[in-house]
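A.B. asks: Quick one: sequence and predicted model below, then my questions.
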Amino acid sequence: MKLGMIGLGRMGANMAQRLLRGGHHVVGLDPKPEARSALEQQGGESAESLQALVAKLPTPRLLWLMVPAGDVTDATLTNLLPLLGAGDTLIDGGNSNYHDTLRRAEMAAEQGIDYLDCGTSGGIWGLAEGYSLMIGGGEAAVERLRPVFETLAPGKERGWGRVGPAGAGHFCKMVHNGIEYGLMQAYAEGFSILRHKEAFDFDLVQVADIWREGSVVRSWLLDLCSDALQKNPQMIGIAPYVADSGEGRWTVAEAIELNVPAPVITLALLQRLRSRDAESYADRLLAALRNEFGGHAIKKE
């Protein structure tokens, strides 16, 4: 199957490479010449513009978007949709907000274009391990593209599936990422407790490796935790600043909207926000308040 890949960043490039290895023909578009050149070296084609990309694809066309969520995706679609026609298919594999996906799917449908939202998990390991694909959109379109999804997934019948209509794939991936926040926070806190129990002098790599086999807390995230601890057990040179892609925020907002309590995911998000406040005016005020009501000492800078 021949398809266009728009966006050859690290994840997009890895997905393109996995597709090429699976016997598909990929035509890639990226603003960086080196990204296009790398795809060509792996056996794919490249294009320097949306017009050139569309011209190289047989009808009905299949295009996979791996561009940043938000304005970049909108701008890409604004320029791309006029070049496409009825029967073509667009797949958004980025972390788009599902509200945006519903709007975009409606725009595409007006032109007879199938719009699939594919929540994609696997990160930099997806090339070797396969990607978890949570797909929203029409059943017929998903089934028609089964060979593509089977190639990208960990197995033909594993790690992928249509989870519902348009928007469902990105909603599912949003919740997936919210859960990820909570899991990572729990691992980080647990290993921090172990590290601070100096009397036992725990070998954190050893503990992680013990937990990886047979334990109820074993997981791929724990495997990655073990790798990180082996490389840098003291976390030297790493600032205690944790970014977020926005999906944790969306998950918490949906939980509130649906009256679903989600304290673990919410607190994990708040901890990430807390990590960025190096000055912490709130903590300064707390120290001042303790001094005001109890005369407690204030630690000076």
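C.D. replies: Nice, I can see it.

A.B. asks: CA atoms for contacts and neighbours, from now on please.
C.D. replies: Will do.

A.B. asks: tell me the secondary structure for Ala228?
C.D. replies: Recorded secondary structure, Ala228: helix (DSSP: H, G, I helix; E, B strand; the rest coil).

A.B. asks: State the distance from it to Arg21.
C.D. replies: Taking C-alpha to C-alpha, to the nearest Å as the measure, Ala228 and Arg21 are separated by 29 Å.

A.B. asks: same deal with Ile236?
C.D. replies: Ile236 sits 38 Å away from Arg21 when distances are taken as C-alpha to C-alpha.

A.B. asks: Comparing these two, which residue is more hemmed in?
C.D. replies: In terms of neighbours (other C-alpha atoms under 10 Å), Arg21 is the more surrounded of Ile236 and Arg21; the figures are 14 against 7.

A.B. asks: list the contacts for that one?
C.D. replies: For Arg21, the contact set (C-alpha atoms under 8 Å, 6 or more residues apart in numbering) is empty.

A.B. asks: any idea how far Ile210 is from it?
C.D. replies: Arg21 sits 35 Å away from Ile210, going by C-alpha to C-alpha.

A.B. asks: for Asn259, same thing?
C.D. replies: Between Asn259 and Ile210 the distance, using C-alpha to C-alpha, works out to 39 Å.

A.B. asks: okay, those two: which has more neighbours?
C.D. replies: The residue with more neighbours, out of Asn259 and Ile210 and counting by other C-alpha under 10 Å, is Ile210; that gives 12 against 9.

A.B. asks: secondary structure element for that one?
C.D. replies: Assessed by DSSP states H and E, Ile210 sits inside helix 204-211.

A.B. asks: how far does that helix sit from the chain's center?
C.D. replies: Averaging C-alpha coordinates over helix 204-211 and over its chain gives two centres that are 27 Å apart (C-alpha atoms, centre = their mean, to the nearest Å).

A.B. asks: Check stretch 120-133 too.
C.D. replies: Relative to where its chain is centred, stretch 120-133 has its mean C-alpha point 10 Å off (C-alpha atoms, centre = their mean).

A.B. asks: which residues touch Val205?
C.D. replies: Shown in contact with Val205 (C-alpha under 8 Å, 6+ apart): 226, 229-230, 233.

A.B. asks: okay, now the one to match up with it:
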Amino acid sequence: MQLGLIGLGKMGGNMRARLREKGHEVVGVDHHPERSDVESTAEMVRTLATPRTVWLMIPAGEPTKSAVHELSGLLDPGDLVIEGGNSHYLDDRRQADELKSRGIHYIDAGVSGGVWGRENGYGIMVGGAAEDVARVQPIFDALTPDSGGGFVHAGDIGAGHFVKMVHNGIEYGMMQAFAEGYELMAASDVVDDVVGTFDSWREGTVVRSWLLDLLVRALEEDPELAGLRGYAQDSGEGRWTVQAAVDHAVPAPAITAALFARFSSRQEDSPAMKVIAALRNQFGGHAVTKAKGDTGE
């Protein structure tokens, strides 16, 4: 298939590469000209054959809203926009309505996999009409793992980003549990090999996971996490998950506590928060915040 792709950063750039490796044609544009295949969104649209499919991989909020508005004036009836960032699911509905008024279709796609997606494939969770999803299924198949898993059509417009939001809330809780376990073992006078303990859990245990693999990788690189400051940002989706739990009267104490723990990380240096920072750096390629007193030189 042929695809227009707006946003060629850590995720979008690797997605373009994986799609091309799978035989698809991608015309990409980014605010960094050196990454782009064309000079502008308008040129990208002119390059694509109709009916066009354009995938957005840019920050949620105003950048995405502005891009959708621009596309509404450039695309033709029957074209399709896939919002692959992390928009709030209510924003998806508003953006879909704006495009629908011009006959343009819309899919929201939650994408997970971080900087490892090009090699391992991405988890993709979509919302939209069944016929729109079927139309671009070859793109989703190329991006998801070769094993054939990692894809769900979760429901109508907004459902893809809603389940991605919940996914990220669960991720918060899992990361926090690993972090607290690390701090407890490191603080004890009982455990001599903390790194080896985590490594042993990667096989045969009920807590084995990709996050655990990444934690072991981080600890092997820096067993004391001395190069990190115990500070972790929150992406916004953790907040949305907690708010959705409030809106639907669903108790979510683990996810809520994990979100609040990230807030507390901004007040003092914490071994547990160093684990959170290390994990975020491992799977997302986030910039590492140096330990206090480290100039980075």
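C.D. replies: Yep, it's here. Computed from a predicted structure; not experimentally measured.

A.B. asks: In space, what's closest to the counterpart of Ala109 of structure 1 in structure 2 - neighbours in sequence excluded?
C.D. replies: With TM-score structural alignment as the criterion, the equivalent of Ala109 of structure 1 in structure 2 is Lys100. When the adjacent residues along the chain are set aside, Lys100 of structure 2 lies closest to Tyr106, with 7.8 Å between them (C-alpha to C-alpha, 6 or more residues apart in numbering).

A.B. asks: would the one you found count as being in a strand?
C.D. replies: Yes: inclusion of Tyr106 of structure 2 in a strand is indicated when three-state DSSP is applied.

A.B. asks: quick one: it from Thr241 of structure 2, how far?
C.D. replies: 23 Å.

A.B. asks: the more surrounded of these two?
C.D. replies: Residue environment comparison for Tyr106 of structure 2 versus Thr241 gives the larger neighbour count to Tyr106, 28 against 24, counting by other C-alpha under 10 Å.

A.B. asks: Verify the contact between the more buried one and Gly128 for me.
C.D. replies: Yes: in terms of C-alpha atoms under 8 Å, Tyr106 of structure 2 counts as a neighbour of Gly128; the distance is 6.7 Å.

A.B. asks: what sits in contact with each of those two?
C.D. replies: Counting by C-alpha under 8 Å, 6+ apart, the residues touching both Tyr106 of structure 2 and Gly128 are Ile157.

A.B. asks: so what's Gln191 of structure 2 up against?
C.D. replies: No, residue 191 of structure 2 isn't Gln; it's Val. Under the criterion of C-alpha under 8 Å, 6+ apart, the contact list for Val191 of structure 2 reads Met185.

A.B. asks: ok, the equivalent of it over in structure 1 to Leu194 of structure 1 distance?
C.D. replies: In the superposition onto structure 1, Val191 of structure 2 corresponds to Phe200 when matched by TM-score structural alignment. Counting by C-alpha to C-alpha, the gap between Phe200 of structure 1 and Leu194 of structure 1 amounts to 8 Å.

A.B. asks: what does Ala287 of structure 1 give?
C.D. replies: In this structure, Ala287 of structure 1 lies at 28 Å from Leu194 of structure 1, with C-alpha to C-alpha as the measure.

A.B. asks: what about the helix holding Ile210 of structure 1, how far off from structure 2?
C.D. replies: Compared with structure 2 after fitting, helix 204-211 of structure 1 has a mean deviation of 1.2 Å; criterion: mean C-alpha distance after the TM-score superposition for structure 1.

A.B. asks: Tell me which residue of structure 2 matches up with Pro31 of structure 1.
C.D. replies: When structure 2 is aligned by TM-score structural alignment, Pro31 of structure 1 is paired with His31.

A.B. asks: Next, count neighbours for the aligned partner of Val133 of structure 2 in structure 1.
C.D. replies: With TM-score structural alignment as the criterion, Val133 of structure 2 lines up with Val142 in structure 1. Residues lying near Val142 of structure 1 (other C-alpha under 10 Å) number 19.

A.B. asks: isn't Val142 of structure 1 right up against Arg162?
C.D. replies: Yes: look at Val142 of structure 1 against Arg162 with C-alpha under 8 Å: they come within range, at 7.0 Å.

A.B. asks: Quickly list what's touching both of these two.
C.D. replies: Ile135.

A.B. asks: Now do the top helix by length along structure 1: which elements does it pack against?
C.D. replies: With residue count as the measure and DSSP state H as the assignment, structure 1 has helix 168-196 as its longest helix. Here helix 168-196 of structure 1 touches helix 98-109, strand 114-121, strand 132-136, strand 160-164, helix 204-211, helix 247-257, helix 263-275, going by 3 or more C-alpha pairs under 8 Å, 6 or more residues apart in numbering; DSSP states H and E.

A.B. asks: Check the mean deviation of the first one from structure 2.
C.D. replies: Meaning helix 98-109 of structure 1. Counting by mean C-alpha distance after the TM-score superposition for structure 1, helix 98-109 of structure 1 comes out at 0.8 Å.

A.B. asks: which residues sit against that helix?
C.D. replies: Contacts of helix 98-109 of structure 1 with the rest of the structure, by C-alpha under 8 Å, 6+ apart, involve 70, 81, 114-117, 166-168, 170-171.

A.B. asks: farthest pair in those residues?
C.D. replies: The widest separation within the contacts of helix 98-109 of structure 1, taken as C-alpha to C-alpha, falls between Leu81 and Phe171 and amounts to 23.4 Å.

A.B. asks: Comparing those two, which residue is more hemmed in?
C.D. replies: Relative neighbour count places Phe171 above the other of Leu81 of structure 1 and Phe171, with 29 against 15, counting by other C-alpha under 10 Å.

A.B. asks: Let's check: the centremost residue of structure 2 is which one?
C.D. replies: Nearest to the mean C-alpha position of structure 2, by C-alpha atoms, centre = their mean, lies Ser112 at 4.4 Å.

A.B. asks: which position in structure 1 aligns with that one?
C.D. replies: Residue correspondence, TM-score structural alignment: Ser112 of structure 2 in this structure matches Ser121 in structure 1.

A.B. asks: contacting residues around whichever residue in structure 1 pairs up with Leu211 of structure 2?
C.D. replies: By TM-score structural alignment, Leu211 of structure 2 lines up with Leu221 in structure 1. Listed by C-alpha under 8 Å, 6+ apart, the contact partners of Leu221 of structure 1 are Met184.

A.B. asks: Could you say which helix or strand holds Leu221 of structure 1?
C.D. replies: Using DSSP H and E, Leu221 of structure 1 falls in helix 220-231.

A.B. asks: compared with structure 2, how much does that helix deviate?
C.D. replies: When structure 2 is overlaid, helix 220-231 of structure 1 sits 0.4 Å from its aligned residues on average, using mean C-alpha distance after the TM-score superposition for structure 1.
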